[in-house]
Structures are given as C-alpha cells and as structure tokens.
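1. Whatever this is, show me its structure:
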Amino acid sequence: MERWDIDRYRRPALVPCEVALGGDDVLTIGVGDDAVDLSFEGVARDEVADVVAQLMLPSSDIWTKLNRGACPAWVRALMVQLDALSLIEETDSGIDSVTSGAERAIAMCAEVGQRLAAVVERRLAMYKDTLAVVHEMLADDDDGRDAPPGAFPFSGKPAGPFADNFALQALHFQLAYARRNAPELLIAWQRVLGEVFRHVCWFPAHATARARGQKDAALENFRSVASLDPVDLEMYLLSFAHFVELAPLRVGRRMTSVDTARFGDACSGLTLAARAERLLIKALDQLGSNAYASAALASKEITPLVKGLYIEQYHVTDRFVEILGPLLSRRVQRNLRARLFQYFQEEFGHEAFELATCVAFGMSETDVRASVPLPLTALYIDAYTVLAHRMPTAFFASIMVTEGLRDQHSPVHAHIAALVESALHAGDIAAKHGETNDELNHPSLSRLFLADVPHVTAAEQRYSLEAALFMLEVNMRQLESVAYFYGCQTQLEFHGLHEGRRALEV
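-> Down below sits the predicted model:
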C-alpha cells in the first residue's frame, strides 16, 4: 500500500477551532483537553495563526495552491502536521458524485429493462409465469441465508418453477450471492423488472402496487447502488436479464440430473471424493461434445474464439480467490485450514497470466480489464462462493470441476494450448500458467481437502454431489457461451452495452 498523502483530499478544511498565542514559538489551537500546541521555526507566529485561520475555510486560496504544488514548504509542513493530528477533514460529502452515479445506474437499469422487455413483449404469455416467479424471488427477504442448509435447493422437486430449470436455479445462486455480498443489486434488479412490467403493461396480481411505486423512489434508493463498480453493475444487470430470458425456453432447462436418494448413510470425505469423480465422469460422457469443444478443435489459428476464452478466463481468475473467502474464516481442523490458506496463496495473482496472454494477442490491457464478463462467467464465481459459505464439503467436491479431474486428458485444452504456443510471446505465458497448476497438483485438491474431512453425513453427501453436478453444468454452459459470443466474430468485440461492445443474445 502507498503512504497516505495530504494531496488526496478533494475539498479539505481544518476543523473549526480556537487559536490562541502561547509562548514565543508556540501556537495553541483548540480548547481545554482538546488543545494542541503547534511548534514552528523561522516563521512569524502571527503569520502561522493567519494561515491556520484560513485553513478552516475549504474555499481558501491556500488549499488551491496546495493542489498546484505552489505552497511554501513551511505551509505544507504545517498542513501535514495538522493532518497527522487528525485535524483535517474532507468537507466534500460526495453527494454530487453519488447522485451522478445513481442517475447513471438508473439509466443503465432502464436500458437493460427495455432490452429485456422487447424480448418478453413478443411472447408475453410464455414469460408471465417466469416474471411472477422472479418477482417473488426478489421480494422474498426470508432466504434462509443464515440457516444451515438441508437439501440442495432444487433437490426432490419434480414439479414447480425450479424443477429442471437451470436459468431459475442460476438466478437463485446469484440472488444468494447478492444478498450477502452486494444487496444493492436487488434494488437494481427490481428496477429492471419494474421497467419490463411497465413496458409490457402487465404486472403480477400481487406485485402491481409495489412495481408501480418503484419508479418514484428510485433516486434515493439508487444512491446505494452507485457504490457498486459500474462494470460489476453492468455485468449483473446483463446476467439477470440473460437468465430471465432463458428461463421459459428449452435452452434454459437442466442438461444434467442425479438421483441422490440412494445415499442414505454417512461416509468419509475420501469416499465422497470418489463418488463425485464417478458422477462427473459419467455426466461428461452423457453430455458428449458441445459447441465450444467443436469450435475450439476446428480452430487453426488465434481466432476471436481463442482470444475470448482467455478474456473470460481472466475474469474468472481475477475473482477466483474470492470463492475461498467464506472458508478462510471458518474454524476447521488445522491441517485443513493450512491447506485452504495454501490454496489461496497459490491462486492469488493468477489473473496476471491470463491478462498477459490477452496482451500478447494484441489486446489492450485497459480494454480487457474494462470488459464485462459473460453471464455464465459471473455465475461461475458466484455459485462457488455461495457453496463455500453454505457447505464446505460441497465446495471441496465441486472444485474438481474447475481444477480438473485427476488423470483426465482434455483434447480441447491440448489443442488450444498448441495454438497459443505458436503465437508470438503468448505461448510461454499460457504454458507457465498451466505448468504452475500441474506443479501445484491442483487436480488433486478435492481429494486432499476431503481427506481431512473424516465424516460426511448422508445429507451433506447428497448436497455435495448435486452441487458438483450443478457446477459441472455451469462450467459446460460457460464454455458454450464463450463459443456462442466469440465464435461467430471475425474481429474481436468485447461483451457489454457501450463503447463498441455488444451484449450476449440468446
């Protein structure tokens, strides 16, 4: 971290205080126990007193000179001394900046809401049930986030809106993530949904009054939304709209399922790991090839598809250490705790590999950092973070999805790696990341973590296996979204709403 510097204030001022003359070289500011004696040399005491009086005014010319570097050295030294005594305050409350940010957030919500409304309006009858369910999800404050999890959220539900509906299940995880980590997003999502309701002139019966009232209270509510990073807000608005759009469509249905009812007895952590491995290998065989694998294997050069893969991998690795946050604060056995912190240290900074690869491909570092992750990329991290908070064994069983199954060879990964190695400067960078993961034995992580878990209840086992399968589907869909968005491009375009970017379309 850099050292604090007085130049960082936007509109500083000395706190109002009394100024009294002390001894020959002493100036006292404040009253009683709060009084502070200032010492100085080579400057007349009256001149110092005059400067102190001016420093109480935010509009004083002295502050302007400070920002321009035009203050005499002794004046700057005095300011630093006062700041060290915590007597300088920031008088700019930031309300103008917050209000401006809120207005931009409202405009972005309106834009995303109108885009979603245009889709919904064409098939309103099909979307009514989805809109009603999503509205209830947003309005439901009793999400049980502090209660210990029982069954996996969608387990044993052969009917109802969540049954085999991947899109609504995805929204469940993003809502769970937002409630704990970014509650301001619920205000933004409600605004988007309200925009849709108003545009199509339809409201769920139980939501009419609330939906109509959101518009009037928007600015005050959105001052908290302005605290979100604009790229994050755009990412979550587009993600929300994407999953709402998918929900009633066939492509929004689950591709994988598992009956875990047969697991009625407790087991060891290593047994859970082995069962998760068998489950995922079988699911991969059943899923077969996908759009990403086909497009990647057909690539003979560094195409926008290959570049897009590294852009999205950058976004994943840029946030990946976040998923360990809920686990690092848990009081678990020392061996497991040490391994978790080791994993954090080994993953920290890996985004530099992906970013360097993107730059080697000719992309601007600024453009990559400012690009908006695809919806499935955002879900990938959010779902892992929620699982880490809810049930460690679910996280441990699922992490093999991202770190790789032991002793499993990926022809697609090998093909992409060979392409990248042939690109100028990029091969060494990408290879180093892959070699780092191999050297650190990350494909063994699930077993290493679960080896330190001697006992897993039947309920934890069922939850963990269903979580692992869900994350496998998230991973597969995330790769397919890379193929759909970047695969058809002839010239690279970043994801997003503005500045020459485009949003993912279903």
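2. rest of the way, CA atoms for contacts and neighbours
-> OK.
3. Can you tell me how far the residue nearest to Asp232 when sequence neighbours are not counted is from Glu2?
-> Counting by C-alpha to C-alpha, 6 or more residues apart in numbering, Asp232 lies nearest to Val372, which is 7.6 Å off, once chain neighbours are set aside. Per C-alpha to C-alpha, to the nearest Å, Val372 is found 28 Å from Glu2.
4. Looking at those two, which has the bigger crowd around it?
-> In terms of neighbours (other C-alpha atoms under 10 Å), Val372 is the more surrounded of Val372 and Glu2; the figures are 28 against 4.
5. how close does that one sit to Ser481?
-> Counting by C-alpha to C-alpha, the gap from Val372 to Ser481 is 14 Å.
6. Same question for Leu280.
-> 20 Å.
7. Quick one: residues contacting the nearest residue to Glu301 once chain neighbours are set aside.
-> Excluding the flanking residues, the one nearest Glu301 by C-alpha to C-alpha, 6+ apart is Leu419, at 6.3 Å. Applying C-alpha atoms under 8 Å, 6 or more residues apart in numbering to Leu419 gives the contacts Lys300, Glu301, Ile302.
8. Helix or strand: which one has Leu419?
-> helix 411-421 (DSSP states H and E).
9. Second input sequence below; structure requested for side-by-side comparison:
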Amino acid sequence: MDLWTFHRYREPKLCVDAIQVSPDAPAITLVQGDTHYTLAVDDPAAAARIAKELATLRDSGAPLWDLMREAGADGWGALGAFLDSRALIGEGHDETRQALARRIAAIETCIAGTIAAIRENLPSGRLERLAAHAALLRAEANATLSADALGTTGDPFDADVQPNFFLALIVAEFAYFRRSAPLTLVAAGVMLARIAGDDATLPETDAVIEALSLYDPRDLESHLWLVARGLMDSTGDAARRFSTPPVPDLPMLPGLEFMRRLEVLTRSALAAWGENAYVTLLDALGDRWSPLVAGPFIEQYHVTCRFVEIVAPSLSRRLIAPLRAMMFRYYGEEVGHEAFESATCQALGITQAALDKAMPLPLHVAYVDLLTLVAQLDPLTACASIMVAEGVFGEPPDMSIRLAAAARTNPAFSDLAGDHEALNEDLNHNSISRDAFEHIAAVPPAAQARVIRRILFLLELNHRAWSSIADFYGPQTSLHLQGSLGSMLSPEGRRAC
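-> Have a look, this model is predicted:
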C-alpha cells in the first residue's frame, strides 16, 4: 500500500479554529474543537512570525504550501507532515457535483448504446417479446431492490419455476447485483423500463450517489451488456432450459454418498446434452490454427482474474474446521493464476492493453457472478459447484488436450498453455468437491434437491458459455476480442472500424 502524505492534496488548506500565540512562552497553539496542539519555537518574535505564516495556509494558494512540498522531511516539510497526521489539513478541491454528473451521463450513454445495439436487426416479433420480457424483468429488478430475494416466484435455478434459461439467468443476476453491484441493479431497472416502453432515469437518491462513488463503471457496462444480451436471447428459440434427468427422491444421505450420486447425475446430463458448439467447431478445424483456438484463453483470462471471488464468501463462514481450512487453502492456491492466462494470451500475440480494454463475453461474466452468488447464498451448493469449475473427478482434461493439438504449430504457446491446467492437476483441484463432502455428515432430501437443481443450472451455463465462444470467435478470420457493446477489438487494443 502507498503511504499517505500531504503532498497528495490537490488544494490543501489548514483547518483549525484558531492560531494562538502564548504571551508567556515562545509557543504557538493550534485549536481544533476541544483539542489543542502546541508548537514550541525559539523566541516570542519567531512565534508571532510563524503564526502569521501558518495563518496563510488557510488559503490553498498560499506560497508556503509550495515551500512545504519542496522542504523534504525537515523544517516546513516536517510541520506539514505533523499537521496532516493530526487531520489539520483539508482538501479544498471539490468537484463533487461535476464528477457525479459525468458518471451519470456516462451511465445514460451506456444504457442508450446498449439498447440500440440489441434492438438492431432484431425482427419485429422478437422486438415485441423483448419489450414484454423487459417489463417482467423490470418488476423483478424492483422487487430485488426492496427485498433480499432470489426471484419473486421461486428459485430461478429451478426449471419448473422458470423454463426460460436467460430469464432465469437475469433474475439470478439481480440477486448478485444487489449484494455486489447495487448501482448496476438500479441502472438495469432503468434500461429495462426503457426497453419496455416507459420513461425512466437514474434516480439521484443517497443510495445511488453513494454507489456512483464506489462501483466500477466498466463492470456496470459489462453487466448491462450481459442483461441486454440475455434479454435478447430470451426471445429466441434456444432459450428453453436443457432437458435434465429428474431430481431423484432420495433419503437423507451422508455427504460423500450424495456427492457420488451428484457426479453420476452430472455425467448423465452432460451425455444427454452432447457436445457443445465449441467442441464441434474445434473438431472441424482438424488441428489447424484459428481465432477459435484463442477464444478460450482470452475468456479464461477474464474468469481467472475474478476466480478468487468465488471462494471468498466461504472464508467468512464459520464452517466446520476441515471445510474452513480447505477453503482458505483453495483461495491461496488460486490467487494470481491470471498470470498464466495472461502469458498464454501474449504468446498468441494479444497485448495486455487489449486484455485490459476487452469485455468478457456475457456468459463468462455470468459464470463468475453465479458461482459467487451460490457461495454467498448456499454453502452446500458452493462445495458441490467446485466440480463445475474444476471438472468432474476422474474425467480427463479433454478440452486442454484438443486445444494443445490445435496450437502445436506455435511452440511458445504450446509451452505455456498447459501450465495452469498442469498446476490444477498437481493441486488436485478436481478432488475438492469430494474432499469437502467427505466431511459433511448428512444432506437432507430438501437440500439434495436444491443442490441438484442449482448444479444443473450451473452446468448448463457452462455448456452455453462454451458455445458462446464458438458464436463469437468461430466466424473470425483474424483474431479480435470483444470490445464495448459487442464491438470488435484488435489484439493490440484498437477498435476495428
């Protein structure tokens, strides 16, 4: 962390109620409320002179401020450090209103641009459904603002409650926004109201002003794009939830036995769904290089930058000792892994500037959000969901093997691409869910059903996220990343014309 010094004030000013010179001793007293600070000097004449100079510091433009900044650690510089350490220097620069106005204007521009982008080229029938779905979701957003709820009609992860995958996804995102991105929840409500045909503006409430000062506008932009794209996709033919095995009616089970049965159910669901679109396109390449091969590493970089967020909610829970120790160890083993993905992307010719400027594909944003939400809401599902992120125990890393084959003509890339995967294998990360449930004494029937429904949703999200890589990178003849509002961004970070 950086050490604070008074040099960082833009327009410093001395904030004291009074500056007093003692008639009986060579000293100056600074009065602030009921606190007095006495500065000893050489003689009364010097005290009077210094007190007069100190009084000028109430003006940010006083030449003495420049002298203090240039004085180093002695003399006036030491006095400046003393004053600041006692909170007697204030910041005179205040552009609060202008800063808030700029941020509100930027959000308004983002909302307008996002709406225009998703409406473009959408057939009239889907535009009507878009407005209808936006009205439904606006009500959900408003309900989430006023109550800490996960869906107004039941668990959105349950296909019987919400059979439209994208509507369920957005409702779940609202619950995430409320906890982790409250400004986005308000902005999403405004955007949905406008799509539904109503006038709405960002309210300047105390809560919104506070959020404007705290939350990242780039994350807000990325989340609004996720909500808008999800809304658009909710009107399409592929929105219906995948078919899944029925949730079994089981008795109370020991944790490890429940995990075994969940693995069996997971394999059954994945087999029924078949290959995702990404695998199909990758196989069709015949081990040739294509932007399609780079796509997973770009998106994995964005996921890995945030991955510890998925583990962090479990660290504050008073879990049983083995689970608590396991989660702290898992967190420590995941910190900094984005360096592997960054190095891989650079081997592919993608600059760090481009990675910093790029927007993750919407479903990859949602992937981290919902795994984090599950960890916030449901520690039992959180333990099981590690299987979604790290792979089912006993399954080989097929995707890594296929990508390595497609990239074999690039030795620099081949040397790096497997580093993160190899580390995860060395650390036995696909054993974590089993390790966790070994220590869980019992899982009652209702909890089993809840965990199964949520894991099936997360598996479907993962499957669709891979397909979204195929949709974005598959048609490309030269590699581009996703920029603002779905635009194309070059590997050097330039926006394509």
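10. Give the equivalent position in structure 2 for the residue nearest to Asp232 of structure 1.
-> Aligned by TM-score structural alignment, Val372 of structure 1 pairs with Met359 of structure 2.
11. On the three-state scheme, that match is what?
-> Under DSSP: H, G, I helix; E, B strand; the rest coil, the three-state class of Met359 of structure 2 is coil.
12. contacting residues around it?
-> Ser222, Leu481, Gln482, Gly483, Ser484.
13. distance of it from Ser487 of structure 2?
-> 9 Å.
14. ditto for His302 of structure 2
-> Taking C-alpha to C-alpha, one finds His302 of structure 2 at 17 Å from Ser487 of structure 2.
15. Then Ile170 of structure 2?
-> Taking C-alpha to C-alpha, one finds Ile170 of structure 2 at 22 Å from Ser487 of structure 2.
16. quick one: which of the two has more around it?
-> Counted by other C-alpha under 10 Å, Ile170 of structure 2 and Ser487 do not tie: Ile170 has more neighbours, with 24 against 15.
17. That one contacts Val227, correct?
-> Yes: using C-alpha atoms under 8 Å, Ile170 of structure 2 is in contact with Val227, at 6.1 Å.
18. shared neighbours of these two, anything?
-> Counting by C-alpha under 8 Å, 6+ apart, Ile170 of structure 2 and Val227 have no contacts in common.
19. The longest helix seen in structure 2 aligns to what range in structure 1?
-> Assignment by DSSP state H gives helix 445-473 as the longest helix of structure 2. Taking TM-score structural alignment as the measure, structure 1 aligns residues 458-486 with helix 445-473 of structure 2.
20. ok, and for that stretch, which residues are buried?
-> Within stretch 458-486 of structure 1, the residues that qualify as buried are 458-486, counting by 16 or more other C-alpha atoms under 10 Å.
21. again, but for stretch 177-187 of structure 2
-> Phe177, Arg178, Ala181, Pro182, Leu183, Thr184, Leu185, Val186, Ala187.
22. Please apply the same query to stretch 340-355 of structure 1.
-> Those would be Leu340, Tyr343, Phe344, Glu347, Phe348, His350, Glu351, Phe353, Glu354, Leu355, for stretch 340-355 of structure 1 by 16+ other C-alpha under 10 Å.
23. cool, stretch 54-70 of structure 2 as well?
-> Leu54, Ala55, Thr56, Leu57, Arg58, Asp59, Ser60, Ala62, Leu64, Trp65, Met68, Arg69.
24. Span of it from start to end?
-> 16 Å.
25. List of residues touching it?
-> Contacts of stretch 54-70 of structure 2 (C-alpha under 8 Å, 6+ apart): 7, 11-15, 19, 53, 76-77, 79-80, 92.
26. Kindly recompute the last result at 6 Å.
-> Applying C-alpha atoms under 6 Å, 6 or more residues apart in numbering, the external contacts of stretch 54-70 of structure 2 come out as Glu11, Pro12, Lys13, Leu14, Trp76, Gly77.
27. Which of the buried residues of stretch 177-187 of structure 2 fall within helices?
-> Phe177, Arg178, Pro182, Leu183, Thr184, Leu185, Val186, Ala187.
28. of all those, which two lie farthest apart?
-> For these, the maximum inter-member distance is 11.7 Å, found between Arg178 and Ala187 (C-alpha to C-alpha).
29. Leu281 of structure 2 -> structure 1?
-> Per TM-score structural alignment, Leu281 of structure 2 is aligned with Ala295.
30. so that match is in which element?
-> Residue-wise, Ala295 of structure 1 maps onto helix 291-298 under DSSP H and E.
31. so what does that helix touch, helix or strand wise?
-> The helices and strands touching helix 291-298 of structure 1, judged by 3 or more C-alpha pairs under 6 Å, 6 or more residues apart in numbering; DSSP states H and E, are helix 458-486.
32. which part of structure 1 lines up with stretch 377-390 of structure 2?
-> The aligned range for stretch 377-390 of structure 2 is 390-403, by TM-score structural alignment.
33. ok, residues contacting stretch 180-195 of structure 2?
-> The contact list for stretch 180-195 of structure 2 (C-alpha under 6 Å, 6+ apart) reads Ile111, Ala131, Ala134, Arg138, Ala141, Phe177, Ala200, Ala211, Leu220.
34. now that stretch, how far from the chain's geometric center?
-> Relative to the centre of its chain, stretch 180-195 of structure 2 is centred 16 Å away, using C-alpha atoms, centre = their mean, to the nearest Å.
35. try stretch 56-73 of structure 1
-> Relative to its parent chain, stretch 56-73 of structure 1 has a centroid offset of 40 Å by C-alpha atoms, centre = their mean.
36. Likewise for stretch 68-76 of structure 1?
-> 42 Å.
37. Between its first and last residues, how far does it reach?
-> 12 Å.
38. With stretch 185-203 of structure 2 instead?
-> Stretch 185-203 of structure 2 end-to-end distance (C-alpha to C-alpha) = 12 Å.
39. same question, stretch 310-328 of structure 1
-> Taking C-alpha to C-alpha as the criterion, the two ends of stretch 310-328 of structure 1 lie 28 Å apart.
40. what comes up buried for it?
-> Quick answer for stretch 310-328 of structure 1 (16+ other C-alpha under 10 Å): 310-327.
41. Can you name the helix or strand that Leu380 of structure 2 falls in?
-> Using DSSP H and E, Leu380 of structure 2 maps to helix 379-390.
42. after superposition, how close is that helix to structure 1?
-> Compared with structure 1 after fitting, helix 379-390 of structure 2 has a mean deviation of 1.3 Å; criterion: mean C-alpha distance after the TM-score superposition for structure 1.
43. Good, we can wrap up now.
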